[in-house]
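Peer 1: Just a sequence and a predicted model for now, questions to come.
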Amino acid sequence: MNKPVIVLVHGAFTDASSWAGVTRALQKDGYPVVATANPLRGLRHDARYLRSLLTSVPGSVVLVGHNYGGAVISEAATGLGGVIALVFVAALAPEEGESCADLDTRYGGPAMRITQPLPLPVPPGELPARDGPPHIELLIDPAQFDTMFAPDVDAETANGLAVSQRPVALAALTEKAGPPGWRTVPCYFAVAADDRMIPAWGQREMAARIGAVTVEVPAGHAAMLGRSEDIVRLIVTAAGAG
């Protein structure tokens, strides 16, 4: 029997390389893997981008999202055939009408306190919407990146991640979610017990709300780096159940 394709979606402040250890382990187990580049420009925009990518992926798919990537996989999966499971890794899973910023505020996350705003480049001839959010993108203060985002990796790796951050448009965090894919697709959730970005109690609440099969991982926010074997195990479980 053919194994499903595992599509890995990174979140804010990082890129697809954050899945390197998970990718290697899954490929060793014979799973086809796509670690996609999430644009981080806006929730609807990023979900459309992911849906477009999925049209070229044959067979069944397991979508895996970290951080803001959880919101993207849920938005993209709505009404899309072929997605057999959603896996949330220390991720956000908004309800319709909620934003990632809403969840950050509810759970006391630090994202809006430890980030630095930067002007968002505007294409020539295009003006930012007057009724939209401030036209900025965000980066985590590099001095706080290791302790807040990636406490489980060595200092050299954490520094490399800090200086190669992918900025996220503020609009991506403030845009309200549409009908969530987690309502109709089986869900799995890896709660990072030592997470300083999305407090573990908030992850547990979201996991319960979406009816996810849940595991607790003794890791900080970048659990796919600090405890890749636990994340791989959950993904394989989701792929087998589908």
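Peer 2: Great, that's in hand.

Peer 1: contacts, neighbours, all on C-alpha from now
Peer 2: Will do.

Peer 1: Strands of this protein, start to end?
Peer 2: Listed from the start of the chain, the chain has strands (DSSP state E) covering 5-9, 33-36, 61-67, 83-91, 115-119, 136-140, 168-169, 187-192, 213-217.

Peer 1: want to throw those into CSV with mean neighbour count?
Peer 2: Shown next, in CSV, are the strands of the chain (neighbours: other C-alpha atoms under 10 Å):
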stretch, mean neighbour count
strand 5-9, 24
strand 33-36, 18
strand 61-67, 26
strand 83-91, 28
strand 115-119, 16
strand 136-140, 22
strand 168-169, 26
strand 187-192, 27
strand 213-217, 18
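
Peer 1: got CSV for these, with distance to Glu175 too?
Peer 2: Supplementary listing: the strands of the chain in CSV, determined by distance: least, C-alpha to C-alpha, whole Å:
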stretch, distance to Glu175
strand 5-9, 18
strand 33-36, 21
strand 61-67, 15
strand 83-91, 16
strand 115-119, 17
strand 136-140, 13
strand 168-169, 10
strand 187-192, 23
strand 213-217, 27
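
Peer 1: Ser74 is nearest to which of those?
Peer 2: Taking C-alpha to C-alpha as the measure, these were each checked against Ser74, and strand 83-91 came out nearest at 7.4 Å.

Peer 1: Put this next to the first one:
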Amino acid sequence: MRIRVRVARRVALAAGALTLLGATTAPAMATATDKGPSSAHASAKPTVVLVHGAWTDSSSWSSVLERLRADGYPVRAIANPLQGLTGDTAYVSSYLSTIEGPVVLVGHSYGGAVITNSAASDPNVKALVYIAGFIPAKGETVGALASQSTSDLHLEYTAVPDGTDVSIDPDYFRDVFAGDVNKTTAADLAATQRPANAKAVMDPSVQEAFRTIPSWSLITRQDHAIAPDLQRSMSQRAGAHTEEVDASHAVMISRPATVTHIIEDAARSTR
């Protein structure tokens, strides 16, 4: 995870809390309409907020975003800073505070830990959706959970001013992250991956939003980044509605229709 963060400075975070670096890809952000005084109330459907995890960026949601928008959902795909769970939670919480009306909050991979913590501070979040996601309990770290997986992630470490950045060796990226994505696309993903600061896996989780907010979880059976059995155990502990699919960790790219389906299931529950 070598973290290059593009933080939308609509809401100021504590000065110096995060080291801001350029994201490899501009975040794919879209809404049905620009947010105005009554726009949230004008839509009968909740806003879907998509939070990516490590080793990718918000463009990974593009195919899912297009499908949700075609089905009439306001959608935001935001840039997760990947600087550490504490700071990333603060950023997403601040972002959520700018959205009126009900929200379905979706997290992929490490993004699952972020939504678990950030949703607790926003009463507008009506459903949580974990896409091959971490669902930590209070006090757990993503690193401790990941250690329960048996896969070799082939990680590379780079010293940076704010700690250590971690990424996947590009030669192994497809096997670890995107086994069911074509070779050219997987190579592009490897070349543009957004590393994350080691604090992303070291900061302990402090909230368990899934205790009070209905949750859904899509388990990826061919995942070499987060073992399917670990996904199942976390989902069961959270009491999540679960679905399974034969897909890699990059399921939002390889199986966008399946990802869209479970998000819309969760969205319908908010009405």
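Peer 2: Nice, I can see it. In this text the structure is predicted, and so the values were computed from the model without any measurement.

Peer 1: out of the strands of the first structure, which comes closest to Gly242 of the first structure?
Peer 2: If you check each of the strands of the first structure against Gly242 of the first structure by C-alpha to C-alpha, strand 83-91 wins as the nearest, at 5.3 Å.

Peer 1: Which residue range of the second structure does that closest one align onto?
Peer 2: Residues 125-133 of the second structure are the counterpart of strand 83-91 of the first structure, counting by TM-score structural alignment.

Peer 1: Among the strands of the first structure, which comes closest to Gly160 of the first structure?
Peer 2: Taking C-alpha to C-alpha as the measure, the strands of the first structure were each checked against Gly160 of the first structure, and strand 136-140 came out nearest at 13.2 Å.

Peer 1: count of neighbours near Ala240 of the second structure?
Peer 2: For Ala240 of the second structure, the count of nearby residues is 21 (other C-alpha atoms under 10 Å).

Peer 1: And Asp169 of the second structure, what's its match in the first structure?
Peer 2: For Asp169 of the second structure, the aligned residue in the first structure is Asp141 (criterion: TM-score structural alignment).

Peer 1: show me the contacts for its match.
Peer 2: Taking C-alpha atoms under 8 Å, 6 or more residues apart in numbering as the definition of contact, the neighbours of Asp141 of the first structure are Ile114, Thr115, Gln116.

Peer 1: Now do the same for the last one: its match in the second structure.
Peer 2: This points to Gln116 of the first structure. Across the alignment, which pairs residues by TM-score structural alignment, Gln116 of the first structure is matched by Glu156 of the second structure.

Peer 1: show me what contacts that match?
Peer 2: For Glu156 of the second structure, the residues meeting the contact criterion (C-alpha under 8 Å, 6+ apart) are Val166, Ser167, Ile168, Asp169.

Peer 1: any idea which residue sits dead centre in the first structure?
Peer 2: Using C-alpha atoms, centre = their mean, the residue of the first structure that lies closest to the mean C-alpha position is Gly69, 2.2 Å off.

Peer 1: For whatever residue of the second structure lines up with Ala193 of the first structure, which non-adjacent residue is spatially closest?
Peer 2: With the correspondence set by TM-score structural alignment, Ala193 of the first structure lines up against Arg221 in the second structure. By the measure of C-alpha to C-alpha, 6 or more residues apart in numbering, the closest residue to Arg221 of the second structure outside its immediate chain neighbours is Asp246, 5.0 Å from it.
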